[in-house]
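In: Here is a sequence with its predicted model. Questions after.
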Amino acid sequence: MSKADWRSVVLTAVLLALSFPPFPGGFLVPFTLAFFMHTILHRPDSRTFLMGYLKGVIWGALTLFWIGNNTIPGAVITILINALHYGFIWWILRRIYNYFPRLALLAFPILWVAVEQLRHFSDIRFNWLNLAYTQTYYLPLIQFIEWTGYLGLSFLLMVLSVWLYLVIYQQKRHPAFVAMGLVLILLPWGYGQWRLNQLESKTYPALKVGVVQPNVDPYRKWDAVFQDSAFAMLREMTLEMQEDRPQLVIWPETATPFFLRYEEGYLNQVYALVDTMNSYLITGTPDYRFIPSSRAYRTYNAAFFFAPGLRILEHYYKMALVPAAESMPFKQYLPFLRKIDVGGGDYFPGMEFKVFWMQPKVRQGMYIQHRFQLTGDTTSVPTRVGVSAVICYESIFPHLVRQFVQNGARMLTIITNDGWFGTTSGPYQHAQYAIFRAVENRVSIARSANTGISRLIEPTGRVQTELGLNRKGVLLGYLPIQNTPTFYTRYGDWFGYLNLVLALLILSGGHVARMVVEKRRG
């Protein structure tokens, strides 16, 4: 690679890193990719995979360096594997361009989305750097993902990138062509403004939610000596909200750093607390069960649900485990992998999209100047409300989250422990991504993070209130309960699968056409 190649690779990686939270540089994405496209299409095939791969490695290192706070080997492996996608996609673009330049440019957005769709699956799935996540600060622009999911936004960004490449580098500046690009921006933005106004013109049942952010050291809390004080802190912070009467209280992931199910003393204290507060409660906790079929115990990263006046313990087991941190990939097929210490706990995935059912008395709320608040009507009506707990890493996977809503959840909680990330960009990225889950499914989200960032997010994606990083405190607020499933909730990743099928057709058809062209040349 030449010095010019290195400059292009590094500049592209830096600009893409500046496009991700906490930086509001999402507008840079189409310009950056158009520039790199120009570079790649003027380089020989032999360099394109390496250039795309190195761009992915540097971009990943700048954006995902915080993984190293918990596991340096895990960070290195994640970055190196994740970058392979980018080497492949840029190499494919260059190969198609050799034979069919127009087809290559038309197909590039489809191929990109197809690759992002594939990253949702397998034990090493990791879609943290999907392009759509660069746009979390542009609320009107993202509203249409209730139809397509966030992959529709990735597609739009790639189409804009190709358009800018043609305008800037290929001098395609006919007024009609330039106007087409402006329409690509203004149409979704205009739809978003209209949709926000429409959603905020209605009244909704209002659920009062209390979120606890204890700000406990994520390493120290597992010390047996510290467990009593950690639990006492949760209890005291919850009781501070008693006069405000929250209908649902949320504690963060593994808030109780012991097997709560089997600790009778602590369990009874939680039951008593729920009765005193007259509130439902969701908490994160580790759990284990004996599995007769395998004659072994399995541990789980769990969420427990408590209801006032009841002694029934409902649970949800986290399904998407962090590769090489919570579980060793493929250990169910290769048992010897269980012997490898992954640091965060040797968990097994759950299998059920669990919905917890509440029957709170709710009042009506409405938007006044973009702020959701109670109406003057003091009538409260018992209302059956389904709520689900999404645990940490799961919240970046839209195809998982939507299934809770499809099963009946009309509000989501995200419980997480982002203390592992330290004071880095990681907690900001994770918190911002939750906005997409609210918009895709049009549900409110209450996010409880051990060290921050805790938030109350409305179905529009607007953050109602939040508690910042490394702060101790509680959040209280009314969240709207929206009962109409979106197109995306009902039909899932149809847009991603459509692009995947089209990509396969393009690649197979292109391969056949290439052989015909080469035969004629020969």
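Out: Done, it's in. Remember, predicted model here, so these are calculated numbers, not experimental data.

In: contacts, neighbours, all on C-alpha from now
Out: OK.

In: who are the neighbours in contact with P205?
Out: With contacts defined as CA atoms under 8 Å, 6 or more residues apart in numbering, the neighbours of P205 are 362-365, 480-482.

In: buried set for stretch 451-470?
Out: By neighbour count on 16 or more other CA atoms under 10 Å, the buried set for stretch 451-470 is 451-462, 466-470.

In: May I see the buried residues of stretch 228-235?
Out: If you call a residue buried by 16+ other CA under 10 Å, then stretch 228-235 has these buried ones: 230-231, 234-235.

In: after the one helix or strand E440 maps to comes which helix or strand?
Out: Counting by DSSP states H and E, the secondary-structure element that holds E440 is helix 426-441. Along the chain past helix 426-441, the next helix or strand (assigned with DSSP H and E) turns out to be strand 444-449.

In: quick one: that following strand to helix 426-441, angle?
Out: Regarding strand 444-449 and helix 426-441, their directions subtend 160 degrees when assessed with axes from the mean of the first three to the mean of the last three CA atoms, to 10 degrees.

In: try this one side by side with the last:
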Amino acid sequence: MKRNLPLALFSGLMMWVAWPPTHYTTFLLFIGLVPMLLAMENIIQSDVKGKGRKIFNTTFLGFFVWNTLCIYWVYNSLKIIGPITAIPITLIPYALGPLLMAAACWLYYRLRLRTNRTISLMGLVCFWIGYEYLHQSWDLNFPWMTLGNGLAVSHQWAQWYEYTGVYGGTIWIWLINILLFLLYTGLREAQPKKLRIRLVVTAVVSLVLPMGFSLYSYYSYEEQPNPSNIVVAQPNIDPYLKGGEIPTYQQINILTHLCDSIGQPNTEYFIWPETAIPSATGIDEDHIYTNNYYLQVRSFLNKYKNGNVLTGGETYKLYAKRVTNTASPTADGAGFYDRFSAAINIENSSRVQFYHKSRLVPGAESLPFGNALSFLKPAFEHLGGATGAYGLQTEPSVFYSQSGIGATPVICYESIWGEWVARSVRHGAQFIAVITNDGWWENTSGKDQHLDYAKLRAIENRRWVCRSANTGISAFINQRGDIVQQSKWWVRTALKQDINLNTDVTFYTRHGDYLPKIGSIMAVLGILFLLLKRKS
């Protein structure tokens, strides 16, 4: 344990140094897991008792260091919720992810007892992918640390994500680490020279071929001309003052002034950030046309014939009966209502389109396992938390302008779900509009990581990403994942760009997360195999 714990911690530190937004150190991802594999191998080859427990504990500590150093900024966002709610929510990103990672390593050890090293290492990759897919699919979702996201800074190496999504990156990173681990153990165990040479050749080919293909794709890729003029606004309003200290009409005035300063007669979309139209009571979606804030936006659009405002807003819907699991009773008990973190598309016509944020932050925006734990909802509300406060929709949406341009609205946290964005693009979106409010995290690496991850959505779908962030960083990202323009942090500004719309559908857009689904099936089969072996 004395020798293996430093190896695990060193692995965690290397993975942290390699992780976005750090530049020029991405290559460490390909060697960062080797010390962790060596620590597990040392335990497996030792004579100590309780090897499975030691592997779990050792790997958990290493992964905990990696995760905590990368997402330390999560703590800053806890100011918006009650202190009682904050404690368990902190454990979700800091500890739950490392626990699942360590569980994958423990399963690898159990499989190693029943099979050889090669098969068990293949199983490790499947168990890991199964953990990652679980962590983006269940109610405690937090796929921020999906291993393939680590290539976001060096996006030139990941152009083939248009075929595999980020899970292709997870497999690639694990493959190189495993091959280097096998090469080192081969030297340590004095394996035949031919086998070592074969491993060297395999490792070089496995590294060079994907990277070479990606670089070729990056430099040869050409966008088809199909221009549309887009403006993204960054009002730079302190998120802790948005709720009431700055009147909503004044916040809209700030946004319209920013857009007027650079808008053109042919501007087709003005994109405003998440909750750009806040309201203490929310906006009634069924009576939007008489809402003063809606009328204020329509007045702004009078000078832009083909203009649309795609904005975030806080809305609600009233029901006579409880038609959704997230609905709460009204104060007078006469009905029910749902509150939404919504995207709203307002145009120069009588049509208004709504999209309800669907990937909600566990604890802060949704009650995990709500059906089973719904009895806790009143307690959270009285303790000051926002748990379970928002409704959602189960299918992504595409907003269509009068001229037929399709935009997929992606609200904040949703931008780290590749398949969710791809489903929306598959339904006809020609560009991706990310609206977010990263001010809760303050001036930390969280905002930079969030921006970097958006580059992967551009590559996966070969769509421009137009990103409007309340306090920064707002940006335009082209179809290769290059940041063409970006704002500074905590600056009131607006950006304008002629983007190219795209209607072609990539392999990943069409098929989504097929890799983690296959990997998860293999992981389940591996677990069943272990259970059957144990029973026999």
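Out: Arrived safely. In this text the structure is predicted, and so the values were computed from the model without any measurement.

In: so what number do they get for TM-score?
Out: For these two chains in superposition, a TM-score of 0.89 is obtained (TM-score structural alignment, normalised by the length of structure 1); 490 aligned residues with a CA RMSD of 2.0 Å.

In: now stretch 445-456 of structure 1: which residue numbers in structure 2?
Out: Mapped onto structure 2 with TM-score structural alignment as the criterion, stretch 445-456 of structure 1 occupies residues 465-476.

In: mind checking the end-to-end distance for the matching stretch?
Out: Using CA to CA, to the nearest Å, the gap from the first to the last residue of stretch 465-476 of structure 2 comes to 6 Å.

In: Helices of the stretch 301-450 of structure 2, residue ranges please.
Out: In order along the chain, the stretch 301-450 of structure 2 carries the following helices (DSSP state H, counting those that start in this stretch): 370-373, 377-382, 418-426, 445-461.

In: Out of these, the one nearest P239 of structure 2 is which?
Out: helix 445-461 (14.1 Å; CA to CA).

In: mean shift of the closest one relative to structure 1?
Out: Taken against structure 1, helix 445-461 of structure 2 registers an average deviation of 0.8 Å after superposition, with mean CA distance after the TM-score superposition for structure 1.

In: so what does that helix touch, helix or strand wise?
Out: When contacts are defined as 3 or more CA pairs under 8 Å, 6 or more residues apart in numbering; DSSP states H and E, helix 445-461 of structure 2 sits against helix 161-164, helix 418-426, strand 465-469, helix 507-511.

In: tell me the average deviation of the helix or strand that the third one is followed by from structure 1 after fitting.
Out: Elements were assigned by DSSP H and E; along the chain past strand 465-469 of structure 2, the next helix or strand is strand 475-477. Comparison of strand 475-477 of structure 2 with structure 1 after fitting gives an average deviation of 0.9 Å (mean CA distance after the TM-score superposition for structure 1).

In: okay, which residue is most central for structure 1?
Out: By CA atoms, centre = their mean, structure 1 has its centre lying nearest to I396, at 2.0 Å.

In: Which residue, other than its chain neighbours, is closest to that one?
Out: Residue nearest to I396 of structure 1 in three dimensions, not counting chain neighbours: Y433, with 6.4 Å by CA to CA, 6 or more residues apart in numbering.

In: check contacts around the one you found.
Out: If you count contacts by CA under 8 Å, 6+ apart, Y433 of structure 1 has them with 133, 136, 395-396.

In: Give the aligned equivalent of it in structure 2.
Out: Structural correspondence for Y433 of structure 1 with respect to structure 2 (TM-score structural alignment): Y453.

In: How much space separates its match from I43 of structure 2?
Out: Y453 of structure 2 sits at a distance of 36 Å from I43 of structure 2 (criterion: CA to CA).

In: Could you do V232 of structure 2 as well?
Out: Here the criterion is CA to CA. By it, V232 of structure 2 lies 54 Å from I43 of structure 2.

In: So for these two, which sits in the more crowded spot?
Out: Between V232 of structure 2 and I43, counted using other CA atoms under 10 Å, V232 has the larger neighbour count: 31 against 21.

In: re the thing from before, and the helices of the stretch 301-450 of structure 2, which is most packed in?
Out: Among the helices of the stretch 301-450 of structure 2, the stretch with the highest mean neighbour count (mean count of other CA atoms under 10 Å) is helix 445-461, at a mean of 26.
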